[in-house]
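In: Below are the sequence and a predicted model for it; my questions follow.
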Amino acid sequence: MNIGDVAERSGLPPKTIRYYEDIGLIRPGRSANGYRAFGESDLHKLAFLGRARALGFTIEECRTLLDLYEDEHRESAVVKRLAEDHLARIDEKIAQLQSMRATLAHLVSACHGDSRPDCPIIDDLGRDPDPSGAG
């Protein structure tokens, strides 16, 4: 398969596929004319990487997951630990986003949104982050 074929079948853009090759996540063969020649195993790896990235795994985590995917003697405990760590980071981000949302929702509801210059949103954004005023 050429890069267009594997891009279509994997759902990844050719630019992403080239990037994954550049950083060593995949290693397609080369045909006699020098073009990339992707096999079914490359397609499976690309689909695997696409799903892992869609779940928010970093490139380095994807590298580890891909190594584990290819290791027939892997321990599922290692995979689970990696996924649990990632899940904990997602939960942290969700908590941060919920806090941001609550703060912004409060500010939006406190703003009259009229022709006056008073605006609690601007006031909050412009306040001194150091409550002691020292900084």
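Out: Alright, I've got the coordinates.

In: all contacts plus neighbour counts: C-alpha atoms, from now on.
Out: OK.

In: report the longest helix in the chain, please.
Out: If you go by DSSP state H, the chain has its longest helix at helix 76-110.

In: after that one comes which helix or strand?
Out: helix 120-125 (DSSP states H and E).

In: I figured Leu46 hits Glu8, correct?
Out: No. Taking C-alpha atoms under 8 Å as the definition, Leu46 is not a contact partner of Glu8, at 11.1 Å.

In: Who has more neighbours out of the two?
Out: Ranked by neighbour count (other C-alpha atoms under 10 Å), Leu46 and Glu8 place Leu46 first, with 24 against 11.

In: for that one, what are its contacts?
Out: 10, 12, 17, 26 (C-alpha atoms under 8 Å, 6 or more residues apart in numbering).

In: same for whichever helix or strand Ala7 is part of, what does it pack against?
Out: Assigned by DSSP H and E, Ala7 falls within helix 3-10. Where contact means 3 or more C-alpha pairs under 8 Å, 6 or more residues apart in numbering; DSSP states H and E, helix 3-10 is packed against helix 14-22, helix 40-54.

In: ok, structure two:
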Amino acid sequence: MKIGELAKLTGCPVETIRYYEREGLLPEPARTGGNYRHYDSSHVDQLSFIRHCRSLDMTQEEIRILLGLRDRPEADCGTANQLIDEHLHHVEVRIAELQSLRQQLQDLRARCSGTGSSEACGILRELEQPAEPSVVSESCAEAGHLHVPGVHGRH
């Protein structure tokens, strides 16, 4: 099948399929005489696996590890368990960060009644003050994690 058919079958955009190929997550397909990519059912299976991992917000490195385990049936599944435990920890940290962010936004919103001039707006005055570092972000930095809000290995 051609790339468009693979995209339609898996619900994955053509550009993303090409990206996964460049990144080595999806094996290069065979080429036809006209140099078109030719995919088979193994590509459908692997792309579906990758898409499922991405729906769980896994990074490319996590997906590579899981694909490696999938390709070696004799491998110890303890590695998969450890990977999921670590991923779960990252999710829990992100949830804590988001809860902290929500509280900060609620506190900020409470500084303004919504009436009056912007010159007297408590939100704007508060935003003029230097931001205090978040405790959760500091703990991530100490643990060697770089946190960029809303980003966890996209694509």
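Out: Everything's here; your move. As the structure is a computational prediction, the values presented were derived from the model and not from experiment.

In: circling back to that earlier point, can you list the buried residues in the helix holding Ala7 of the first structure?
Out: Neighbour counts over helix 3-10 of the first structure (16 or more other C-alpha atoms under 10 Å) mark 3, 6-7, 10 as buried.

In: Next: stretch 41-55 of the first structure.
Out: For stretch 41-55 of the first structure, the neighbour count (16+ other C-alpha under 10 Å) marks 42-43, 45-50, 52 as buried.

In: looking at the second structure, which residue lies furthest from center?
Out: Relative to the mean C-alpha coordinate of the second structure, counting by C-alpha atoms, centre = their mean, the farthest residue is Gly116 (41.2 Å).

In: That one matches what in the first structure?
Out: Counting by TM-score structural alignment, Gly116 of the second structure corresponds to Ser115 in the first structure.

In: and if you look at Ser139 of the second structure?
Out: Counting by TM-score structural alignment, Ser139 of the second structure has no partner.

In: Tell me how far Ser139 of the second structure lies from Leu98 of the second structure.
Out: Using C-alpha to C-alpha, to the nearest Å, Ser139 of the second structure is found at 14 Å from Leu98 of the second structure.

In: Neighbour count for these two, which is higher?
Out: Higher neighbour count among Ser139 of the second structure and Leu98: Leu98, with 15 against 12, using other C-alpha under 10 Å.

In: sorry, back to before: need the buried residues of helix 3-10 of the first structure in TSV (columns: distance to His86 of the first structure).
Out: Listed next are those as TSV, based on distance: C-alpha to C-alpha, whole Å:
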residue	distance to His86 of the first structure
Ile3	31
Val6	28
Ala7	27
Ser10	24
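
In: Find the pair from the residues you listed with maximum spatial separation.
Out: Comparing every pair within the buried residues of helix 3-10 of the first structure by C-alpha to C-alpha identifies Ile3 and Ser10 as the most remote, at 10.2 Å.

In: Nearest residue to Val14 of the second structure in space, please, no chain neighbours.
Out: Using C-alpha to C-alpha, 6 or more residues apart in numbering and skipping residues adjacent in sequence, the residue nearest Val14 of the second structure is Ala7, 5.7 Å away.

In: What lines up with the one you found in the first structure?
Out: Per TM-score structural alignment, Ala7 of the second structure is aligned with Ala7.

In: okay but its match is in contact with Lys15, surely?
Out: No. Counting by C-alpha under 8 Å, Ala7 of the first structure stays clear of Lys15, with 9.2 Å between them.

In: any idea how far the residue most central in space within the first structure is from Pro117 of the first structure?
Out: In the first structure, the residue lying closest to the centroid (C-alpha atoms, centre = their mean) is Gly56, at 3.6 Å. Gly56 of the first structure sits at a distance of 42 Å from Pro117 of the first structure (criterion: C-alpha to C-alpha).
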